[in-house]
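Asker: I need the structure of the sequence given here:
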Amino acid sequence: MSETAIVDTGLGDAEDDDFDDLFEEASSELPEHRYTDRELSWLRFNQRVLELAEDPTVPLLERTNFLAIFASNLDEFFMVRVAGLKRRIVTGLAVPTNIGTPAQRVLEAIGREAHTLQERHARAWAEGVRPALEEEGITIAEWSELTDFERASLYEYFHDYVFPVLMPLAVDPAHPFPYISGLSLNLAVRVRHSRTGREEFARIKVPPMLPRLVRVPERDTDRVRYLPLESLIAQNLSELFPGMEVLDHHAFRLTRNEDMVIEEDETENLIQALEQELLRRRFGPPIRLEITDDMDDLTLGLLIEELDISEQEVYRLPAPLDQRALFQLSELDRPDLKHNKHVPVTAAAFAPTDSDSKHARADIFAAIRKGDVLVHHPYESFATSVQAFLEQAASDPHVLAIKQTLYRTSGDSPIVKSLIKAAEAGKQVLALVEVKARFDEANNIEWARILEKAGVHVVYGIVGLKTHCKIASVVREENGRLRHYTHVGTGNYNPKTSRIYEDFGLFTCDPVVGRDVTRLFNELSGYAIEKKFSRLLTAPLHLRKGLLRLIERERQNALAGKPARVRIKVNSMVDEQIIDALYRASMAGAKVDVWVRGICSLRVDLPGVSDNIRVRSVLGRYLEHARIFAFENDGSPEVFIGSADMMHRNLDRRVEALVQITRPAQITELTDYLDLAMDDGTATWHLGENGTWTRHRVDADGKPLVELQDQRMKFIQRRRSPRRTRTTT
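Answerer: The predicted structure is shown next:
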């Protein structure tokens, strides 16, 4: 395939209608129960995370981290996924899921699987990770195990730092049952009045601003011991209830519905509406109650009644609750218990040359002018590619304008600072801020206002759509003409997550891409409605049908006896139309490979339908985040990268962008990367019957299989030039 070959990604209206008719007719021939439910598939993804925590070959503190990731993932699942199902049931919108099962039955199945997984998670800690940590001198201690000296030292800490911020709240006729905030850890305390003998109930919130694991003062420096903060509070309850007899205490934790619904068509000010919705979210209805397994029936009955929660929504677990606290252990300076440190390298194209020696970094614009540059994070540095691109643009007197989408980043990010610096220098700067990015809404509103005050033109996209595409455009004057430098990526412009998220990014000064991206920004910031792009596939208008058309071409090639193959890497594979197109391609003889990190509604156990489909999943030290779409095209592969997952929200309710890769070497690199993930010699999870996943780690002789992320590190290191120096993100 020539470097300048470009697919026509637009679709005319008449052709759209014909394509819809073709799709509906072909899909009617497929079996009815051809999808796995997305929510149950998500739970199986989190099970894969848990399997990493259970794996003794994974470094110990990494296993601890995976336990915390599992807990954090499950919290968000309940706050959003389960909450959404319950809302549809309560409001009468309990439409069938994509497996044709009523939402209520899916909710019951989720409850069963979630209970099983949480119990397994607790066992993984109690029977696996915790004893292993103790063997390495890292202990989560019980109060009874402490010496008098240690107890006295911890009492001083309690009195100086904990006691002043505690707020015990009584429950009696004069004090109604207190509001319990979502994801807060609490102690339910029963006390008896010493004079009247009357029993009372009180609630104490464990302060979230204090370290959850309190370091135990040690005379033996070889050991590290912690006491959970709730245990320290529990041992000093007499300080909080003087004159009362403490009868009992138990930890509990509540999860609330934190899904957000904003009718943008009916609001005049999106920011104000969003701020109001953020306040409302704090008071969402309860959807899960976690309690310690020693809680008595009297206390549990009171919580169920006051919180208006069902017994099926109660999760009885061994202490400690909320194992997100285990993230704290990752701060320990024990490199022997972690993955070997990987330092990202500067991409070959951006490595300083002899002519750049007087500068700290290479001339990014000169490098891009030599040809498209493809970078792979975190193996290749975000700091010396994306960050350097925007920093140079902000400082370069020849740069006239910068336009960028921002979905998730931090206010102190060098990316944001570069935009502010450019605006203060008099350049035209446009930042499209997605203030509806889930759980980052308040943060995004705050730094959007900071950008506005600095003179950046801040816009919030199109009503009713989230802007999820990752694009940046720099307009530079060169020899009396304007040149567009463009970055299209698969990940957020976030220096922090770039260290742990696997993502690709393309830098190009191809005028075709420059025009496409300029038109897309005009559509996002103004009233332009683009019907056609040249090297981009964009949602919500073109992306799904563009992909369907490309998949259909592979099907037709297979029927004609030509080479036919579809290779896709995504976070989630849910969209029914895309899945049905893959089934039809498989039935025609095309090979279909899907590499998915999380949810997968596609099945591989349908005889005569999915015979040519393979699905793999990779989890490891980095979070697989890149989206890649590769089509064989009769021996002349076409490859796209971008921001879109195969989900309804991405294809119908978000602005997404895929860019076509045209340099042959980069096409080969991406297809080789996809092939490595699908190779039977690579350690992956394989999707099998009934939506189950099986981990493949060793071969028939018991020899460990190749770790994909380790192989990628080696590949990037091998192609470094002799002059290339290490850098950090």
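Asker: From now on I want contacts and neighbour counts done on CA atoms only, so please keep to that.
Answerer: Will do.
Asker: all strands of the stretch 351-500 of the chain, in order?
Answerer: 373-377, 399-406, 428-433, 457-459, 466-467, 470-478, 481-489 (DSSP state E, counting those that start in this stretch).
Asker: Counting by contacts, list what the top helix by length along the chain packs against.
Answerer: Longest helix in the chain by number of residues (criterion: DSSP state H): helix 103-123. The contact analysis (3 or more CA pairs under 8 Å, 6 or more residues apart in numbering; DSSP states H and E) places helix 103-123 against helix 38-54, helix 83-90, strand 314-317.
Asker: To compare with the earlier structure, here is another sequence to fold:
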Amino acid sequence: MQPPRLGAVEGGHERNLPFTSQCQTEDMTLDSLQPDAASSHGEGVPEEPFDVEPPYEPDDEALAAVEKYGDRFLDRELSWLRFNQRVLELAEDPHLPLLERTRFLAIFTSNLDEFFMVRVAGLKRRIAAGLAVPAASGLMPSEVLEVIWSTTRELVERQARLFRDEIVPALSDAGIELVRWDDLDREEQKTCKRLFKDRVFPVLTPLAVDPAHPFPYISGLSLNLAVLIRNPKTGKEHFARVKVPPIFSRFVPVGNQRFVPLEDVIGEHLKRLFPGMEVLEVHTFRVTRNEDLEVEEDDAENLLAALEKELLRRRFGPPVRLEVEESIAPQVLELLVSELDVREEEVFKLRGPLDLRGLHDIADLPRQELKYPAFVPTTHPLLAEVESAAPVDVFKAARRHDVLLHHPYDSFATSVQRFIEQAAADRHVLAIKQTLYRTSGDSPIIDALIDAAEAGKQVLVIVEIKARFDEEANIRWARKLEQAGCHVVYGLVGLKTHCKLAMVVRDEPDGIRRYTHIGTGNYNPKTSRLYEDVGLITTDERIGDDVAHLFNNLSGWSRNASYDQLLVAPDSVRSGLIEQIHREIAHHQAGRAAGIRLKANSVVDEAVIDALYLASQAGVTVDLLVRGICSLRPGVPGLSETVSVRSVLGRFLEHSRIFWFENDGDPQAWIGSADMMHRNLDRRVEVLVRLPGDDNVASIGALLDLAFDESTSAWELDSAGHWTRNAGTVHLQENLIEAQRRRR
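Answerer: Below is the predicted model of the structure:
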């Protein structure tokens, strides 16, 4: 897996649990906010997921009052660019530790790469196929592309200036020097010469361009040298391409925490690659290609084989961007543009060095004083109520009460990972069922599932091999699991299985008991330390029944679309949430307490947004916490005056999806894997679970209180689509870290 797409970013009005300043000074972890941590699971949950009262149904007049605002949706692509701008603003923030600012520069680059590989490529593909239709924002794809080119150009130039004028000098002041070849002293140049001779030179492959050698294929995101050489005997000039090997560190250490770009080292020694020739010019360039996959599952007898074939094809996707150094010679640029078939607006001229993803290596330097203070997650108190050196007994704890986890503050290793490992080793466990979307390369969860299968337990694993950019790793783990005897299923045709579910079936003295985990994040021990997520471990029988039915739907021919405590996409997540929104409208119209608070990565789905507009027009307060894309316009007179939208980005990537409804003073909270996007609601298997127990709902409510409090630092969205950082002094993640430390 690549470094996390955002690395460490990406990203109240509650009436019966008002936010107080005390929340800022006392423990703010989810478990500490529970009024009765030892209360039994399921307390306070009615028999039916919704009230008996008929729900509110908007009439034609109410719908027309929303639909008359033809420009009510912000463009999703442009909203994403504003998200990445917020990441860049973190790199610009002088209050953040220097190496963290450096990492945010690298994250900004990685984010933009993926945006071009997928979103920009998709826009170009639609235009080329003659399928260009207006987006919900009303903009045509060609219009969106024009804004993308200009906005992206501004952002990357801003990034380059920040790197050159602020980050590099600040790093130098801290004793970390990023220099170019001419800045090296004689001994450092000798060091680089030895490195080139011993390690780099044997790996390089110069590719010439002439009638016998066509223009070489340039792989996506690779860093390359465009070399202009001349034959001294004939005077004829030739072009050659040299790929900078990605197997070496991008910034070469030369001692005393001084680093020089690898392309500088290669460029200085090109005469060894072209003996007898004159090296006239050397320029770095980089190509971004369409790397999204398209697998027609209906026509593929074997999904694994089809996907493997498509992965090979990915390397040859058409270019969507060409990055060059601004000093590039006109004739070299003309050749690249012609051979790569890119348009003028797709060329980005920048001051070097290009491709700042390599700054991750600099950010990883062992200079703790230049980073966030060290943070170590702790075991959830309900899983370790008595301090002991013995491993956590998840089953014993879950039998006593539900456990609502909040990662990374609550340790993933001693909760979710321990849950699967304990199940694999427990002789009373009969079966383990789990979904896997993304996991790490050395996942102990994979090892535990293999151990369980080899011990004779029934192990079902729903592996989503189509998880973008993790396809190869997931194919590898799928085969490894199959070889160990696990039942491996690739989900439903046409749908990605994105839900985060694990179930353990255990034979106990009083009968079979099911232990269930439902979360908002992947079963990935590595990203669990960087991503903020919530999860529930429960023995609630109704939730267990629902999850068992869902696993049967995914692995067999069962088609049960009705669930008691779950909303499941593509059948009921959108409709279920809209029904909840409508219910809040009914409460407000009847004079009862009403309010809606949602936390998500993206809010794009037009039907959900229109329902929120309806709620606002009725006077319901709507608060959205959106890390990334938001197509809803808040604060529009007559449409969304009671809607506020804010975004929190920082050390951890805000990844959890939470849906909270006031419900006449008896709040409901749902958590799950679904963002408010078409792909999640229509083309994925997603799950939201209604949290059982008043204590769990209160914990979520208090967390949202802090997130939406005016004193909490965040970016706020206006009706024009602009995000502005507020003057808040309370940092949500730092507050929760401090609470966790006090708990420890």
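Asker: ok, back up a step: could I get the helices and strands packed on helix 103-123 of structure 1 as TSV with distance to residue 334 of structure 1 and mean neighbour count?
Answerer: Compiled in TSV, these are given as follows (distance: least, CA to CA, whole Å; neighbours: other CA atoms under 10 Å):
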stretch	distance to residue 334 of structure 1	mean neighbour count
helix 38-54	18	22
helix 83-90	39	17
strand 314-317	29	19
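Asker: sorry, back to before: can you put the strands of the stretch 351-500 of structure 1 in a markdown table and add distance to residue 523 of structure 1?
Answerer: Output for the strands of the stretch 351-500 of structure 1, formatted as a markdown table (distance: least, CA to CA, whole Å):
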| stretch | distance to residue 523 of structure 1 |
| --- | --- |
| strand 373-377 | 26 |
| strand 399-406 | 13 |
| strand 428-433 | 11 |
| strand 457-459 | 11 |
| strand 466-467 | 11 |
| strand 470-478 | 13 |
| strand 481-489 | 17 |
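Asker: Let's have the ones you listed in TSV, adding distance to residue 262 of structure 1 and mean neighbour count.
Answerer: As requested, these are exported to TSV (distance: least, CA to CA, whole Å; neighbours: other CA under 10 Å):
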stretch	distance to residue 262 of structure 1	mean neighbour count
strand 373-377	34	23
strand 399-406	20	23
strand 428-433	17	23
strand 457-459	18	18
strand 466-467	12	24
strand 470-478	23	22
strand 481-489	28	21
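Asker: Of these, which is nearest residue 107 of structure 1?
Answerer: Residue 107 of structure 1 lies closest to strand 466-467 among these, at 27.2 Å (CA to CA).
Asker: The closest one: average distance to aligned residues in structure 2?
Answerer: Compared with structure 2 after the fit, strand 466-467 of structure 1 shows a mean deviation of 0.3 Å (mean CA distance after the TM-score superposition for structure 1).
Asker: Can you tell me what sits against that strand?
Answerer: Residues outside strand 466-467 of structure 1 that contact it (CA atoms under 8 Å, 6 or more residues apart in numbering) are 405, 407, 434, 436, 437, 461, 653, 654, 655, 656.
Asker: Test my guess that the fifth one contacts residue 408.
Answerer: Yes - checked against CA atoms under 8 Å, the pair residue 437 of structure 1 and residue 408 is within contact range at 6.9 Å.
Asker: got any residues that touch both of these two?
Answerer: Joint contacts of residue 437 of structure 1 and residue 408 (CA under 8 Å, 6+ apart) are residue 444.
Asker: More neighbours: which of the two?
Answerer: residue 408 (23 against 17; other CA atoms under 10 Å).
Asker: Which residue in structure 2 aligns with the more buried one?
Answerer: Using TM-score structural alignment, the equivalent of residue 408 of structure 1 in structure 2 is residue 438.
Asker: how close does its match sit to residue 606 of structure 2?
Answerer: 28 Å (CA to CA, to the nearest Å).
Asker: Residue 375 of structure 2 too?
Answerer: 39 Å.
Asker: what about the closest residue to the match of residue 408 of structure 1 other than its chain neighbours, how many residues close to it?
Answerer: Spatial nearest neighbour of residue 438 of structure 2, excluding adjacent residues (CA to CA, 6 or more residues apart in numbering): residue 522 at 5.9 Å. By other CA under 10 Å, the residues close to residue 522 of structure 2 number 22.
Asker: Check the alignment and tell me where residue 522 of structure 2 lands in structure 1.
Answerer: Per TM-score structural alignment, residue 522 of structure 2 is aligned with residue 492.
Asker: Could you do residue 481 of structure 2 as well?
Answerer: Going residue by residue (TM-score structural alignment), residue 481 of structure 2 aligns to residue 451.
Asker: Next: residue 346 of structure 2.
Answerer: Checking TM-score structural alignment: residue 346 of structure 2 goes with residue 313.
Asker: What sits closest to its match if chain neighbours are left out?
Answerer: residue 288 (5.0 Å).
Asker: which SS state does that neighbour fall under?
Answerer: Of the three states, residue 288 of structure 1 takes strand under DSSP: H, G, I helix; E, B strand; the rest coil.
Asker: Tell me if I'm right that it and residue 254 touch.
Answerer: Yes - in this structure residue 288 of structure 1 lies within contact range of residue 254 using CA under 8 Å: 5.9 Å.
Asker: who's in contact with the aligned partner of residue 166 of structure 2 in structure 1?
Answerer: Taking TM-score structural alignment, the alignment pairs residue 166 of structure 2 with residue 128 from structure 1. Contacts for residue 128 of structure 1 were tallied using CA under 8 Å, 6+ apart; they are residue 54.
Asker: tell me which element the closest residue to residue 167 of structure 2 other than its chain neighbours is part of?
Answerer: Distances taken as CA to CA, 6+ apart put residue 102 closest to residue 167 of structure 2, at 6.9 Å, once the chain neighbours are dropped. In the assignment (DSSP states H and E), residue 102 of structure 2 maps to helix 98-114.
Asker: And for residue 255 of structure 1?
Answerer: strand 244-256.
Asker: Could you count how many residues lie near the residue mapped onto residue 587 of structure 2 from structure 1?
Answerer: Using TM-score structural alignment to pair residues, one finds that residue 587 of structure 2 aligns to residue 557 in structure 1. When neighbours are counted by other CA under 10 Å, residue 557 of structure 1 registers 21.
Asker: Aligned to the residue nearest to residue 313 of structure 1, what sits in structure 2?
Answerer: Checking TM-score structural alignment: residue 288 of structure 1 goes with residue 321.
Asker: do residue 153 of structure 1 as well
Answerer: In structure 2, residue 153 of structure 1 lands on residue 191 (TM-score structural alignment).
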